[in-house]
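Q: Fold the following.
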Amino acid sequence: MKMKSIVVFCASSFGNSPVYEAVATQVGQTFAQQGIQLVYGGGKVGLMGAVANGALAAGGEVIGVIPHFLNSKEREHTGVTKLIMVDTMHDRKRLMNEYAEGVIALPGGFGTLEELFEMITWGQLGLHRKPVGLLNTNGYYDHLIRFVEHMVNEGLLRQENRDMLLVADTIDELLDKMERYDAPLVPKWIQKDEV
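A: Take a look at the predicted model:
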């Protein structure tokens, strides 16, 4: 399925390596070139700003969603196609989810991980059937991927739920995986023998 709109979660800082900014910019450019609307956190700083600027510079459409209280911290991006102000972080995630057909996490900190895992959890619970992708730029998420495998090995995460998290090193490879994604038919809380 060719996606028309994808939400991107990422850092509001640049990190220590210039590769993170370069790849975030490339992601935005790729979205614009492929006609994918970017939905993101609405900031103009860090990787958030880079992905938005990449899309805008290439003629793409960008929707930013930012809570009022983050305006002074993340400094909302006034150049986006549409900027939506919300009251809470939960409102932000809910609205971003409504606008997007898929989810991608670029490198980021606690906020990025919280957003990523909430979206994958919603998918696991059958609240949506969207692909959720992890762009493993420069091996940034290698340790997290190993930990997720550890969760499976310890019997605390089902393999079919682990497989819901799509991982790739390049945006083209990740988009290809997302377009071919089929969500599990049985939500987590329903046992297979109940279906």
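
Q: only C-alpha atoms for contact and neighbour calcs from this point on.
A: Noted.

Q: do you know how far the closest residue to Pro184 other than its chain neighbours is from Ile36?
A: In this structure, Pro184 finds its nearest non-sequential neighbour in Glu160, 7.3 Å apart by CA to CA, 6 or more residues apart in numbering. Distance from Glu160 to Ile36, counting by CA to CA, to the nearest Å: 28 Å.

Q: Please apply the same query to Thr137.
A: Thr137 is 20 Å from Ile36, by CA to CA.

Q: between those two, who's got more neighbours?
A: Using other CA atoms under 10 Å, the more surrounded residue of Thr137 and Ile36 is Ile36, with 23 against 18.

Q: secondary structure class for Glu149?
A: Here Glu149 is recorded as helix under DSSP: H, G, I helix; E, B strand; the rest coil.

Q: residues contacting it?
A: Arg162 (CA atoms under 8 Å, 6 or more residues apart in numbering).

Q: now do 10 Å
A: 143, 155, 157-159, 162 (CA atoms under 10 Å, 6 or more residues apart in numbering).

Q: So which of those belong to helices?
A: Mapping the contacts of Glu149 onto helices (DSSP state H) picks out 143, 159, 162.

Q: about what we covered before: out of the contacts of Glu149, which is nearest to Val19?
A: Closest approach between the contacts of Glu149 and Val19, by CA to CA: His143, at 18.3 Å.

Q: and for comparison, fold this next one:
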Amino acid sequence: MSKKILVYCGSSKGHNEIYEQEAKRLVHALKRYDCELIFGAGSVGIMGVLADEYLKIGGHCVGVIPSFMEPWEVKHTGIQECFITESMHARKQLMANRADGVIALPGGFGTLDELFEMLTWKQLDLHQMPISILNTNGYYDHLLAQMQHMVDEGFLKVPNLEALQVEQDPDVLIDWMMAYEPEKMEKKWIYRG
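A: I've put the predicted structure just below:
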């Protein structure tokens, strides 16, 4: 397992300080393996917390931001590398192309969009990266229940749901990711019934 880890997360910090605290714990876990952090290049919210803390402990940060966001002045100016893309689609593609693994922290629509796109791509065998959720404070419990409902109702295959690793402890999550071996995805569209 290489060590270029893509982290999706919120541009807000949320109402509970635990989200910020666990994001900091995550980057300390990444630093144990001297990982490269790939993220959305923001200086605000959990994105900013991740980058600030990782820079503080000597980590390497790579940001990717679409050009239309630059005037908003949210781009982190202290990171080692920052790529500017022409669109959100290009941003997501570049981030995925650089990554060896994916982690979703608490976030909003953008975080879910990115997470589900990577899960879809994995289901289609477009990549074999580990995909995980850091389920801080049970943030994703309702979403995980919905995913199980999708399995129960026959819209999602069990092996494809099981390809999503869910952890509450950042150290356990990063240890799992570093030891990851790709699983076989089930191509649901070739099965009937």
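
Q: Is Val8 of the first structure part of a helix or strand, or is it coil?
A: Strictly by three-state DSSP, Val8 of the first structure counts as strand.

Q: count of neighbours near it?
A: Using other CA under 10 Å: Val8 of the first structure sits among 27 other residues.

Q: residues touching it, list them.
A: Taking CA under 10 Å, 6+ apart as the test, what Val8 of the first structure contacts is 24, 27-28, 38-41, 48, 51-52, 96, 100, 102-106, 112, 115-116, 133-134.

Q: which strand in the second structure runs the most residues?
A: Taking DSSP state E as the criterion, the second structure has its longest strand at strand 60-66.

Q: Would you quantify the distance from the closest residue in space to Val148 of the first structure that isn't next to it in sequence to Lys177 of the first structure?
A: The shortest distance from Val148 of the first structure to any non-neighbouring residue, by CA to CA, 6+ apart, is to Arg162 (7.2 Å). Applying CA to CA, the value for Arg162 of the first structure to Lys177 of the first structure is 15 Å.

Q: hey, where'd the strands end up in the first structure?
A: 5-9, 37-40, 62-67, 82-86, 102-105, 132-135, 165-168.

Q: With distance to Leu56 of the first structure as added columns, please give the ones you listed in a markdown table.
A: Shown next, in a markdown table, are the strands of the first structure (distance: least, CA to CA, whole Å):
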| stretch | distance to Leu56 of the first structure |
| --- | --- |
| strand 5-9 | 14 |
| strand 37-40 | 9 |
| strand 62-67 | 7 |
| strand 82-86 | 12 |
| strand 102-105 | 18 |
| strand 132-135 | 20 |
| strand 165-168 | 24 |
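
Q: Quick one, which of the ones you listed gets closest to Val148 of the first structure.
A: So among the strands of the first structure, strand 165-168 is nearest, using CA to CA, at 9.5 Å.

Q: For that closest one, give me the average deviation versus the second structure.
A: With mean CA distance after the TM-score superposition for the first structure, strand 165-168 of the first structure departs from the second structure by a mean of 0.5 Å once superposed.

Q: what does that strand rub up against?
A: 103-105, 116-117, 120, 123-124, 131-137, 139, 141, 145, 148, 173-178, 181.

Q: Likewise for stretch 72-87 of the first structure?
A: By CA under 10 Å, 6+ apart, the list of residues contacting stretch 72-87 of the first structure reads 12-13, 37-46, 48-49, 52-53, 55-56, 60-71, 91-93, 95-96.

Q: can you do 6 Å?
A: Stretch 72-87 of the first structure has contacts (CA atoms under 6 Å, 6 or more residues apart in numbering) with 42-44, 61-68.

Q: Compute the first-to-last residue distance for it.
A: End-to-end for stretch 72-87 of the first structure, by CA to CA: 14 Å.

Q: Flag every buried residue along that stretch.
A: 74, 76-77, 80, 83-86 (16 or more other CA atoms under 10 Å).

Q: likewise stretch 160-171 of the second structure?
A: So stretch 160-171 of the second structure, judged by 16+ other CA under 10 Å, has buried residues 160-161, 163-167, 170-171.

Q: next one: stretch 129-148 of the second structure
A: Those would be 129-136, 139-140, 144, 147-148, for stretch 129-148 of the second structure by 16+ other CA under 10 Å.

Q: Most widely separated two among those?
A: So, these by CA to CA: farthest apart are Met129 and Tyr139, at 23.0 Å.

Q: can you map out the helices along the second structure?
A: 17-32, 45-56, 88-98, 109-123, 141-152, 158-162, 170-178.

Q: and these as a markdown table, adding distance to Ser2 of the second structure?
A: Output for the helices of the second structure, formatted as a markdown table (distance: least, CA to CA, whole Å):
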| stretch | distance to Ser2 of the second structure |
| --- | --- |
| helix 17-32 | 12 |
| helix 45-56 | 18 |
| helix 88-98 | 11 |
| helix 109-123 | 18 |
| helix 141-152 | 28 |
| helix 158-162 | 22 |
| helix 170-178 | 8 |
